[in-house]
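Participant: Sequence unavailable; structure follows:
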């Protein structure tokens, strides 16, 4: 039976099937059904990059505060870099929180 919306001959997969919500076609690859992320590696990387990006944000902010009008780079690009490092530090901190929550859930303790 052909699907009139996309022209393929595959049957749609019902939403009740486990896996990604709204998946339309059955899996064709050899990946595991319940793929897992290497949480310990993510924990290490998030820990390293949180501190690295916080240090970068502080460094660029202090550098921008001390920059004069004729300096190169000026305070504008340094402020931008400080904001980018701050956003990346926040992202790494959120990932660190998610990883810690998942590790805690795997161990069986409550959040």
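Facilitator: Yep, it's here. Values in this document were obtained by computation on a predicted structure and should not be read as measured data. Numbering: from 1, shown residues only.

Participant: contacts and neighbour counts: CA atoms only from here.
Facilitator: Will do.

Participant: Tell me where the chain has helices.
Facilitator: Taking DSSP state H, the helices of the chain run over residues 39-66, 75-107.

Participant: Included below, for side-by-side comparison, is a second structure:
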């Protein structure tokens, strides 16, 4: 049963993201050095940009890991009840007037 709170209770594999970011950082460094050695400044700049993106990604991931786990309801916590439409602030739906049929 869906509870409607899945985006709020979703978990991310932070350690896997960290290692993928490290892998990308290694390849960005290797690419930057290789393209500098073969005198391709455009490709070296592109790899340098990827290097910066990988560093920022690693920084965000490490920050999330250091924050520690946040409260996540376990299996023993029942799902939220569906929202009752009577108490929502949406305007009532309007029906289109039916067209008269012409013979």
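Facilitator: Looks like it came in fine. Predicted, not measured: the structure shown is a model, and the values here were computed from it.

Participant: quick one on the thing from earlier: for my notes, please list the helices of the first structure in CSV and give mean neighbour count and distance to residue 33 of the first structure for each entry.
Facilitator: Shown next, in CSV, are the helices of the first structure (neighbours: other CA atoms under 10 Å; distance: least, CA to CA, whole Å):
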stretch, mean neighbour count, distance to residue 33 of the first structure
helix 39-66, 17, 18
helix 75-107, 17, 18
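
Participant: of those helices, which approaches residue 29 of the first structure most closely?
Facilitator: helix 39-66 (23.2 Å; CA to CA).

Participant: Pull up the gap between residue 43 of the first structure and residue 60 of the first structure, please.
Facilitator: Residue 43 of the first structure sits 26 Å away from residue 60 of the first structure, going by CA to CA, to the nearest Å.

Participant: same thing with residue 102 of the first structure?
Facilitator: Residue 102 of the first structure is 33 Å from residue 60 of the first structure, by CA to CA.

Participant: With residue 98 of the first structure instead?
Facilitator: Counting by CA to CA, the gap from residue 98 of the first structure to residue 60 of the first structure is 28 Å.

Participant: can you check residue 88 of the first structure too?
Facilitator: Taken as CA to CA, the span from residue 88 of the first structure to residue 60 of the first structure is 14 Å.

Participant: Then residue 104 of the first structure?
Facilitator: In terms of CA to CA, residue 104 of the first structure sits 35 Å off from residue 60 of the first structure.
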